[in-house]
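Student: Output the structure for:
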Amino acid sequence: MRKRVLFMLISMNVGGTERAFLNMLHELPEEDYDITVLLLEKKGGLYQELPQHVIVQEMKDFPHIGRQLSYNPKEKIKAHLSKRRYKQSLFLFVLHSYMKVTKDRRILFKNVFKKVPILEEKYDVAVAYAGPMDIITYYIANRVKAKEKYQWIHFDVKEIGFDHRFARRMYRLFNRIFVVSNTAANHLKEKLPTLSHKIDTQTNDIPALTITQLAEKEDVFPASSIIRIVTVARIMNEKGPDIAVKTLYELRKLGYNIQWHWVGEGQWISHIKEMIQEFELEDSFILEGSKSNPYPYIRQSDIYVQPSRHEGYCLTIAEARALKKPIVSTATAGAKEQIKHGETGLISEINEPELLRNIIKLIKNPDLRTKISEALQEENNKNSIPFHSKEWSAHYYSSSKKEALFNKMEKEKQCNKGSIYS
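Tutor: All right, here's what the predicted structure looks like:
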């Protein structure tokens, strides 16, 4: 019997979470699953890449809920008082006073969601995939009927704003909690020790053969002696675009003929454009915009650099590894799990001087770049980049299905020695 599975995400904007989700979808056999994707907003650069057999729905109540959860209570109370809505202002005062005393935000969510209906459909599995995201967590926990419920965590909770009290009270309603790296999983266990038994690591899927094929689809750079650095990431604080601009400025001051290509968009784009102008890097720090296929940029780079302040796993590092590119990354949780410093890449402290030093090390040492690429090729041949986690697939496949999948993967290994399945 086909299993009914619901995944809930924010949108299908171009990002690591959404790419990892698409990779997972493509590995769930259509004949075994009826899949529904529920989005807060039906939009995004990767929206058209959702498989045709997937049912896509939108949470119609999200605009109202988003506003209700983000308002400033003091301003809202003042607004009600100015219009002589005394009952509403008293209610909000009591509500937020209770939250302040108990440190329990669930009462706010319960009030905001009170008119949001429970989904009529029943599912075998419901997944709060874009996490931590409180609206999605609350909706899956309280407005979806499913035999099992899974929470996904794509970030290192030690490095982001994370309401562990809310999470502890909500995550207990889920059967399993999947985190994208071991380090991030351990940090979550430290925050939620009573739920440690539910927490498992599930690294993001990497379809290496597909990535290699997509990377060969076009040439995005002309032949040149310019050293090309590429980063694929959203333009926002956590990804460190400001660190990248300052590092490039120092590289140019030292006389290196370099262009840094940043593939992605985001909230900080105006700020970064101002920085690029301030440092007079208009011709050397190139904002490429969002690309549904960023792999040709990675393939044609001389060095792939990830200057993030924090990462749960970092899918783009895994993709650069699949394409055998010399990598310099800051010392995030995901990078430290994926890169062996000095062997399959270089890991830098999260600051401009250290990032600069490691980039220069690769620029001045082409033999080291070759050594890293060869080590990544050997790693690929050993199939050591994760493709499909046993923990996750155990919930999706019966013994016979798992055996069939294993046999299929073994055949693919023999046919595609350059692939990275495991």
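Student: going forward, measure contacts between C-alpha atoms and count neighbours the same way
Tutor: Fine.
Student: Tell me which residue is most central in this structure.
Tutor: Residue closest to the mean C-alpha point of the chain, counted by CA atoms, centre = their mean, is Thr17 at 3.2 Å.
Student: can you tell me the helix or strand for that residue?
Tutor: Element membership for Thr17 (DSSP states H and E) is helix 16-27.
Student: could you point out which element follows that helix?
Tutor: Sequence-wise, the next helix or strand downstream of helix 16-27 (DSSP H and E) is strand 33-39.
Student: One more, please, to line up against the first structure:
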Amino acid sequence: MKHILFLMPAMLNGGAEKVLIDILKNFEYSKYYVTLLLETEDGPYIDDIPQQVKLISFHKKSLWIERLYRYLSMFGCKRLAYFFLCKLPLLWYLRRKHFDTIISFMEGMAVKMHSYVFDKADRNISWVHIDLKKKHWSLDFFKNYEEESWCYKKMDNIVFVSQDAKNRFRELFDIDEDKLKVVYNLIDCDEIVRLSQCKLVCKKKFTICMVGRLNQQKRYDRALEVAIKLKNNGYDLEFWVLGDGELKTELKNEIYRLGLQDNFLLLGFVKQPYSYINQADIFFLCSESEGFSLVVCEALCLGKPIVSTCTSGPTELISKSRGGIIVNEDIDSIYNGLKQMIDNKSFREECSTNAVVFSKTFNVQETMQRIYDLI
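Tutor: Below is the predicted model of the structure:
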């Protein structure tokens, strides 16, 4: 039986965490013994970790850890913080342990953790969920670019959730092409459709649904600009925003300033947003950077016409599915794209049909087999 170790900082409300849960739920535990090691035992997906998975964590809550990291970093002690809060406990928990494969399932902190324990596995693999060339957020966890590059060069394989994410990574790092693999996120379309029927969601008017953390990457400021422009041009719509994050207060204030209290609704984080997506008329994504976009796949499964900015993942998915349109990142392009989808019912219906047809290509067994082949 092979012993696999997954490394993650926490199980917060992000797409990578959701994908990891879906993978763990589909593992063949008769063949694999799986351990999940978290820096902090925190996040809404903690309760979804299958019972067969051995869970290890250094700390119980992330808030004080984040504050301590930030405090020490202010005084130039970031490396000291990583040593005492991460490296030391990691080596302690994994003392005298050896694994067939260690997988850092996210950029940044997970790779930093991985760098401390390369010698504890026969194979080392890392997942990349985003276009790192466009948004190189992971560099914050390393001393410099060279240190991060060294970590990736130590991996036996680096897995990307889209071809575009892989191509952009190659523009950043000089890594052997043979090491780089593309594995689309695991999408259980039948389960998504089933869960979309489990909750009654009432809709008052034409609705545009958005799902994602309330952070800079998702660019909800663009959505607000487009929402007020649509309102000023006579459109009576609702935007449903499902997510939570550090920009919540700022977005609330901006919604109030623009007078969009009845049009732009922050509905909070919803672990299973499928009923909301299913009831909406359009699914909308205005991010500045994505890797694959799990929520776009979920919208495709539910036959929702999609309007998305031109980022990795959504561009790839929508061009293949013809389930929506890709727009440039300026406000006029986003506005015109949404307006076209709102105004043209027959086009929405065509996109919806294409989305459902394309979603049939998602295959849980094939995705899991590709993962087994890697590990």
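Student: Quick check: buried residues in the helix holding Thr17 of structure 1?
Tutor: Gly16, Thr17, Glu18, Arg19, Ala20, Phe21, Leu22, Asn23, Met24, Leu25 (16 or more other CA atoms under 10 Å).
Student: out of those residues, who's nearest Gln48 of structure 1?
Tutor: Leu22 (10.9 Å; CA to CA).
Student: residue boundaries of the strands in the stretch 101-250 of structure 1?
Tutor: Here the stretch 101-250 of structure 1 has its strands, by DSSP state E, counting those that start in this stretch, at 122-128, 145-153, 176-179, 199-201, 227-232.
Student: Where does the first one end up in structure 2?
Tutor: Translated: strand 122-128 of structure 1. Using TM-score structural alignment, strand 122-128 of structure 1 lines up with residues 98-104 of structure 2.
Student: Between the strands of the stretch 101-250 of structure 1, which one is closest to Lys411 of structure 1.
Tutor: Relative to Lys411 of structure 1, the nearest member of the strands of the stretch 101-250 of structure 1 by CA to CA is strand 199-201, separated by 26.4 Å.
Student: and the closest one, which stretch of structure 2?
Tutor: Using TM-score structural alignment, strand 199-201 of structure 1 lines up with residues 180-182 of structure 2.
Student: average gap between the matching stretch and structure 1?
Tutor: Compared with structure 1 after fitting, stretch 180-182 of structure 2 has a mean deviation of 1.4 Å; criterion: mean CA distance after the TM-score superposition for structure 1.
Student: Could you check how far that stretch is from the centre of its chain?
Tutor: With CA atoms, centre = their mean, to the nearest Å as the basis, stretch 180-182 of structure 2 stands 18 Å off its chain's centre.
Student: quick one: buried residues of that stretch?
Tutor: Leu180, Lys181, Val182.
Student: related to what we said a few turns ago, any chance of CSV for the strands of the stretch 101-250 of structure 1, columns distance to Ile10 of structure 1?
Tutor: Supplementary listing: those in CSV, determined by distance: least, CA to CA, whole Å:
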stretch, distance to Ile10 of structure 1
strand 122-128, 10
strand 145-153, 13
strand 176-179, 18
strand 199-201, 22
strand 227-232, 20
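Student: buried residues in stretch 86-94 of structure 2?
Tutor: Residues of stretch 86-94 of structure 2 classed as buried by neighbour count (16+ other CA under 10 Å): Cys86, Lys87, Pro89, Leu90.
Student: Just put these in CSV and tack on distance to Asn328 of structure 2.
Tutor: Output for the buried residues of stretch 86-94 of structure 2, formatted as CSV (distance: CA to CA, whole Å):
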residue, distance to Asn328 of structure 2
Cys86, 40
Lys87, 42
Pro89, 45
Leu90, 43
